[in-house]
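J.: sequence and predicted model, in that order:
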Amino acid sequence: EAEVDNFRAALAWSLLDPGCLEAGLRLAASLARFWFLDGYVVEGNEWLEKLLAQAPVGRARGEALSASGFLLLRRGEPVTARPLLEEAVALARALGDKGLLTFSLLYLGELHVQFHDLTGAHAALEESLALTREAAAPSYLPPYRVLYNLGELAEVEGDWDTAVSFYEQSLRQARARQDGFCNVVLRRLGQVAMNRDDLVTARTHLYEALVVARDWGNGSWSTAPALAHLACLETAEARPQRALCLAAAAIGLREKYQARPPPTDAARLETVITSARAKLGEAAAANARAHGHALTFAQAVAYALDCASNGTTATRVGSTLSPRETEVAALLSRCATNREIASRLIISQRTAKRHVENILLKLGMRSRAQIADWAREQGLLAAD
């Protein structure tokens, strides 16, 4: 963030000096995730568009095409993204560049899913997955990211069992890498649980997604979709005011980072808003919407997790802990610190802290001491 002006100066210079054009293309492409995560999606696309207008055929052009396609997908503009990603894939094949091909296919597969071209999506994603398992794959595109997209594809096809299988594989691998991408996978698991009317499991996954997003500082880009899913959950549980407030918060945060929701998510939000307005009346609905839209990232997360801190639904949600969380709860019964938990379970202190916070959410509790008392009552005593 502190270097934004320096990046702008470097990119502007590369447009003026032909000898610096390739460096500018590579810089702009490498900044794609920064543009997205920090709310500069429109500006990032504008830089890439200007650079691509002058770019000759080569790897740098391919990287910029793929990066621009990625940002356009995040802006909800798949039609504009399509020719860029198709050119990126073709160029990667012509160059024999497996690294460029790997992530270009991933984005093209995502685009095919949005167009409901399921055959094209399968082909692109399965090839991308195979490439991630080769040595040539870029380090920032591990297999679990493609497994996630294969899960989305299965979900679109209505095959929820296969979707869950892909998501769970992705989540296990992401957890092993301690990657904040876990929050993205947890959101989808929450949605599938809602599809199956398992609202307790849905809330568990969505709460954890918010906690991971908060802890990793992912900000509004990862929080807005989770809030949208929680808004649907509140609708299903007949809480229209909370549903509308969360929906408005999701919309407000998306506006902040200049992105539109995918069509399916947009349709879900519209259903939430329409249902809530019908139940609340225009005045109350307007107030709830205004309140939600004005929430900051931190306020939106706190509001969304309010059910957990008040011990309402979360008390039901948290009655079942994961095997790892059960181990952590048992250690807390002996008043273990995060350092001691990390040492005992061979995990990082940050991971130990996250497990404790997830347990607090699931059990609807406020302190480690409450977890310790609960663990003793359940007979969860750690071995010496």
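T.: Sure thing, it's come through. All values reported here derive from a predicted model rather than from experimental measurement.
J.: C-alpha only now, for contacts and for neighbours.
T.: Will do.
J.: mind jotting down where the helices sit in the stretch 51-200 of the chain?
T.: Along the stretch 51-200 of the chain, the segments classed as helices by DSSP state H, counting those that start in this stretch run 59-74, 78-95, 98-114, 118-132, 143-156, 160-176, 182-195, 199-215.
J.: how distant is the fourth one from the center of its chain?
T.: So the one you mean is helix 118-132. Relative to the centre of its chain, helix 118-132 is centred 20 Å away, using CA atoms, centre = their mean, to the nearest Å.
J.: before we move on, what about the last one?
T.: Average the C-alpha atoms of helix 199-215, do the same for its chain, and the two points are 11 Å apart (CA atoms, centre = their mean).
J.: returning to that earlier point: quick one: which of the helices of the stretch 51-200 of the chain is nearest Ala308?
T.: With CA to CA as the criterion, Ala308 lies closest to helix 199-215 of the helices of the stretch 51-200 of the chain, at 8.4 Å.
J.: in TSV: the helices of the stretch 51-200 of the chain, plus mean neighbour count.
T.: Output for the helices of the stretch 51-200 of the chain, formatted as TSV (neighbours: other CA atoms under 10 Å):
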stretch	mean neighbour count
helix 59-74	26
helix 78-95	19
helix 98-114	25
helix 118-132	20
helix 143-156	23
helix 160-176	19
helix 182-195	24
helix 199-215	24
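J.: for comparison:
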Amino acid sequence: MDREAQIMRGREAFSVQAWTAAFEALASAEAERPLDTADLELFAEAADMLGQSDHAVVLLRRAYTAHAEAGSVGRALRCAYWLCKLLAWGGEFAQSGAWLARAKRLALTQPGCPEYAYLGLLDAELHFRAGEFAQMLKVVHRLPDAGDSADPDLAAGTTMTRGLALVHNGDISAGLAELDDAMVAVAEGTVSARCTGMIYCVVIGACHELQELRRAKEWSESLAKWCAAQPDFTGVYRGLCRIHRATLLQLGGAWPDAVREARLACTQLTAGYGEGAAGGAFYELAELHRLRGEYDDSDRAYRDALSHGWDAQPGLALLWSARGRKAQAAAAMRRVLAETTDPLRRTRLLPAAVEILLSDGSGEAASFADELRDIARDHGAAALRAMAGQAVGAVRLAEGTAREALPPLREAGRLWRELAVPYEAARVGVLVGLACRALDDEGSAALELDAARQLFQRLGAGPDLARVQRLTGTEQSPLSPRELEVVGLVSLGRSNHAIAAELFLSEKTVARHVSNILGKLGVTSRTAAAAYAFAHGIVARDTAG
């Protein structure tokens, strides 16, 4: 196929978002002779969508230089925008800043260039990363009205950034309206693929932060369809999409699917550019391991999140608390709350602070529950109201006022069920059961606790299931006598071969027993099975000696 035919093939593949075909055709044409700048930009975007970010960076540098030398300042600034974002995702912040400065110098040669607004979007993003939300809003207010732009990416990006700035400056309703407006542009198909991925990720992320779960689910379903239509989309934004999907799957109770998505996100985001977001993937994976009682795996994933620049709190403090390190967990929550002033970011921390400080017995939990209730009252999101009711009810129950605990707890349970968040609904059910027990209504307590037990069992929430079994006097091992023997030897570090020899079994039979044990305990590794067995008394710790 001659060069011109390859270029036409590449353009056609690009137009239907067949990224691999577009990349290969344009690469073949480029190998014969350098592409012109318009095709070079298509080549760069295809590389970006395929996760070949190193290649995309090189191509965008070339496109920027070619546009600048030809006097096409606006097109050069657009290339600079995507180049700076790619470099930042790769953790190359110094290079990203240098290219932004270079682009600003170029913009001075053509005052009034509409694409100068791209550089304003980058400035706003820098303020956002630094938590300088007031400065971010000032930058956004200086940007031209999005409707005045003939560039769909610039218009949608401006709307998205304005929405994010308004949300983080307390104007939630106006901010959400802007974010929804940006999503309308995505739904209409007027923006580029990479801009579509960016907007999806930012909007769904903002919805998670605001606890706007219904909105997040709606946009996430739309995102899933968009991703399914282009199976070779594997770039940075695909990894981010997987993180959001894992979070929603976790909330919805599909924990094995959530683990799969989180692991895929970890793999994608550590394979090249995307290191700046990989911490979020490891954090989500750590949370899932923690909820399932896989504490060693959880600890490793939290450490991976930290190594990628992600704050591992409050999950790490909850893990420490679950492992009995109450004082360490409480100290971590006091420290991180003292550092965090933004109300929306505090809502991520306050429920964990209430839970940890109640178990610590320090008496500080009530003030944090009241703060969460006040934020929920101001912002109004159903999930925030559920979190607040759960926290306030838990505090009142701990204070010995069970009757006063029941109204906020029942309201929290209703909201979690409406939002289809079964794990939190079950946790509230345990508190309702304990409140009923404190009021001598043992019949209702038994019903509430049994309903929670069934949910925890279905989810694979081992630690919560064990707690309910202790509360109801029904704690027993889910393992058969033979499986108890096998897990005891697994806990001592024995191999399948050694276990087979000791129990006079075939290795195939031992392997089957180990597989059954992992399934029954809801864990994924021998180490996690041993830890679970120790933690839940299935195997006494002195067997290790």
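T.: That came through, no problem. Computed from a predicted structure; not experimentally measured.
J.: mind putting the helices of the stretch 51-200 of structure 1 in TSV, distance to Glu46 of structure 1 included?
T.: TSV is the format used below for the helices of the stretch 51-200 of structure 1 (distance: least, CA to CA, whole Å):
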stretch	distance to Glu46 of structure 1
helix 59-74	9
helix 78-95	13
helix 98-114	19
helix 118-132	27
helix 143-156	27
helix 160-176	32
helix 182-195	27
helix 199-215	28
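J.: so which of these is nearest Leu361 of structure 1?
T.: helix 199-215 (7.3 Å).
J.: give me the packing partners of the following helix or strand past the closest one, helices and strands only.
T.: For helix 199-215 of structure 1, the succeeding helix or strand toward the C-terminus, using DSSP states H and E, is helix 220-236. Packing contacts for helix 220-236 of structure 1, counted by 3 or more CA pairs under 8 Å, 6 or more residues apart in numbering; DSSP states H and E, involve helix 182-195, helix 199-215, helix 240-256, helix 263-280, helix 297-304.
J.: mind redoing it with 10 Å?
T.: helix 32-37, helix 182-195, helix 199-215, helix 240-256, helix 263-280, helix 297-304 (3 or more CA pairs under 10 Å, 6 or more residues apart in numbering; DSSP states H and E).
J.: which one of those lies closest to Ala81 of structure 1?
T.: helix 32-37 (14.0 Å).
J.: residues making contact with the closest one?
T.: Outside helix 32-37 of structure 1, the residues that touch it by CA atoms under 10 Å, 6 or more residues apart in numbering are 1, 4, 28-29, 31, 39-45, 48, 64, 66-72, 74-75, 217-222, 257-259.
J.: let's see it at 8 Å
T.: Contacting residues not belonging to helix 32-37 of structure 1 are listed as 40-41, 43-44, 67-68, 70-71, 74, 218-219, 221, 257 [CA atoms under 8 Å, 6 or more residues apart in numbering].
J.: and if you look at stretch 277-290 of structure 2?
T.: By CA under 8 Å, 6+ apart, stretch 277-290 of structure 2 touches 89, 240, 243, 246-247, 250, 255, 258-259, 262-263, 265-266, 269-270, 295, 297-302, 304-310, 312, 315, 319.
J.: where in structure 1 does it fall?
T.: Residues 100-113 of structure 1 are where stretch 277-290 of structure 2 lands when matched by TM-score structural alignment.
J.: let me see the contact set for Ser30 of structure 1.
T.: By CA under 8 Å, 6+ apart, Ser30 of structure 1 lies in contact with Ala67.
J.: alignment lookup: it to structure 2.
T.: In structure 2, Ser30 of structure 1 lands on Val202 (TM-score structural alignment).
J.: likewise for Thr271 of structure 1?
T.: Per TM-score structural alignment, Thr271 of structure 1 is aligned with Gly433.
J.: state the helix or strand in which the residue lying closest to that match once chain neighbours are set aside lies.
T.: Distances taken as CA to CA, 6 or more residues apart in numbering place Ala445 nearest to Gly433 of structure 2, at 4.1 Å, with adjacent residues excluded. Per DSSP H and E, Ala445 of structure 2 falls inside helix 442-459.
J.: between that helix and helix 275-291, how many degrees?
T.: 130 degrees (axes from the mean of the first three to the mean of the last three CA atoms, to 10 degrees).
J.: dump the residue contacts of Ala216 of structure 2.
T.: So Ala216 of structure 2 contacts Val203, Ile204, Gly205, Cys207, His208 (CA under 8 Å, 6+ apart).
J.: between those, which is closest to Ile7 of structure 2?
T.: Taking the contacts of Ala216 of structure 2 together and measuring to Ile7 of structure 2 by CA to CA, the closest member is Val203, at 34.7 Å.
J.: residues near the residue nearest to the closest one when sequence neighbours are not counted, how many?
T.: Nearest non-adjacent residue to Val203 of structure 2, counting by CA to CA, 6+ apart: Leu179, 6.1 Å away. Other residues within reach of Leu179 of structure 2, judged by other CA atoms under 10 Å, total 28.
J.: ditto for the one 3 residues further on
T.: Around Ala182 of structure 2 there are 26 other residues, counting by other CA under 10 Å.
J.: verify the stated contact: it with Thr159.
T.: Yes: in this structure, Ala182 of structure 2 is within contact of Thr159 by CA atoms under 8 Å, at 5.7 Å.
J.: distance of the equivalent of Thr80 of structure 1 over in structure 2 relative to Gln454 of structure 2?
T.: Using TM-score structural alignment, the partner of Thr80 of structure 1 in structure 2 is Asp257. The gap separating Asp257 of structure 2 from Gln454 of structure 2 is 20 Å, by CA to CA, to the nearest Å.
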